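Visitor: take this sequence and fold it.
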Amino acid sequence: MPFCSNCGKELKEGTKFCSGCGASQTGEASSTNTQQNNISGTICPKCGSTIPFGNVACTNCGSLLNPDKHTTAIVLGYICSVFLPLFGIIFGIYLLTRPNKDVHKHGIIMIILSIVLAAIWWLFFSYMAYTSRMSYYSSYPSYGRSSYYNRYGY
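Guide: Got it, this is the predicted structure:
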């Protein structure tokens, strides 16, 4: 079994590029070949095939070129979903637009959580406003407004 001359990783028979570091294994590392690879795209770190610029995943094996976890956006999004639901929705949409499919589920959960908690916050503040209004009207003395309306049938 051959090994990579650059990083020492074990390779399959007949591979042209190392799956670990992307180094050429043909033995003839010409500068024109390297320039051609840099012009036409990047080398996949998993399978070694050339990926055209603008692609976010390898066309040969499907691995992502930039598999960011977006942990900061996930944590901030969940915090905002609880306290500031509008920003939770914004973080959820941000995560849905990322190329990493693993963070899409967090985006969906964040949007749903934000909508549910926004409804709960709205109900809570509506109830608080209603009870404060009722306590204001109940503070009138008995000879005040309510006795006037009762006396004249209004």
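
Visitor: C-alpha from now on. contacts and neighbour counts both.
Guide: Will do.

Visitor: and the strands in the protein?
Guide: With DSSP state E applied, the chain shows strands at 41-43, 50-52, listed in chain order.

Visitor: would you mind pulling up the elements that the lengthiest helix in the chain packs against?
Guide: Assignment by DSSP state H gives helix 104-137 as the longest helix of the chain. When contacts are defined as 3 or more C-alpha pairs under 8 Å, 6 or more residues apart in numbering; DSSP states H and E, helix 104-137 packs onto helix 71-83, helix 85-96.

Visitor: and among those, the most buried is which?
Guide: helix 85-96 (a mean of 22; mean count of other C-alpha atoms under 10 Å).

Visitor: to check against the first, give me the structure of this:
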Amino acid sequence: MKICPNCGEQLADEAIFCKSCGVNLDDFVVGKETPAAPQYIPPVEENDHKIAIILGYVGGFIWPIIGLIVAIYLLTRDSEKAKKHGKYVILFSLFIWVVSLLIMNR
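Guide: Okay, here's the model as predicted:
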């Protein structure tokens, strides 16, 4: 007696197909490798550096030197979005710095 490797049904020794699930038993011959199903490979997503961008704006508002450091980090990334925000964070940090100097000197 054979046993179906797919569903476990007992079969006659000369059976080619499983009477229960219909699987081809020749595909499961001992020592014969079964064809592997194609695996799904998810697309690689570009790192958009959301945390660094947020840290740049918040850091630039609280302490502009932190904003400038994060902006330089963003400018050195490969992502166009990160580079764009790096420029904005530099401008924003410099603006906050100038405004804070004007307020302090009054």
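
Visitor: any chance of the helices and strands packed on helix 104-137 of the first structure in JSON lines with distance to residue 126 of the first structure as columns?
Guide: Output for those, formatted as JSON lines (distance: least, C-alpha to C-alpha, whole Å):
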{"stretch": "helix 71-83", "distance to residue 126 of the first structure": "17"}
{"stretch": "helix 85-96", "distance to residue 126 of the first structure": "17"}
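
Visitor: among these, single out whichever gets nearest to residue 50 of the first structure.
Guide: When those are compared by C-alpha to C-alpha, helix 85-96 sits nearest residue 50 of the first structure, at 27.1 Å.

Visitor: what range does the closest one cover in the second structure?
Guide: Mapping helix 85-96 of the first structure onto the second structure (TM-score structural alignment) gives residues 64-75.

Visitor: just give me the mean distance for that stretch relative to the first structure.
Guide: On superposition with the first structure, the mean distance recorded for stretch 64-75 of the second structure (mean C-alpha distance after the TM-score superposition for the first structure) is 0.6 Å.

Visitor: who's in contact with that stretch?
Guide: For stretch 64-75 of the second structure, contacts defined as C-alpha atoms under 8 Å, 6 or more residues apart in numbering pick out 49, 52-53, 55-61, 82-87, 89-90, 93-94, 96-97.

Visitor: mind redoing it with 10 Å?
Guide: 49, 52-61, 80-98, 100 (C-alpha atoms under 10 Å, 6 or more residues apart in numbering).

Visitor: swap in stretch 76-96 of the second structure?
Guide: Here stretch 76-96 of the second structure has contacts from 46-50, 52-75, 97-102, using C-alpha under 10 Å, 6+ apart.

Visitor: stretch 39-58 of the second structure now?
Guide: For stretch 39-58 of the second structure, using C-alpha under 10 Å, 6+ apart, the contacting residues are 59-74, 77-86, 88-90, 92-93.

Visitor: let's see that with 8 Å instead.
Guide: Counting by C-alpha under 8 Å, 6+ apart, residues outside stretch 39-58 of the second structure touching it are 66-68, 70-71, 74, 79, 81-82, 85-86, 89, 92-93.

Visitor: how about these in TSV, adding distance to residue 3 of the second structure?
Guide: Shown next, in TSV, are those (distance: C-alpha to C-alpha, whole Å):
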residue	distance to residue 3 of the second structure
66	68
67	68
68	69
70	64
71	65
74	61
79	56
81	58
82	59
85	63
86	64
89	67
92	72
93	72
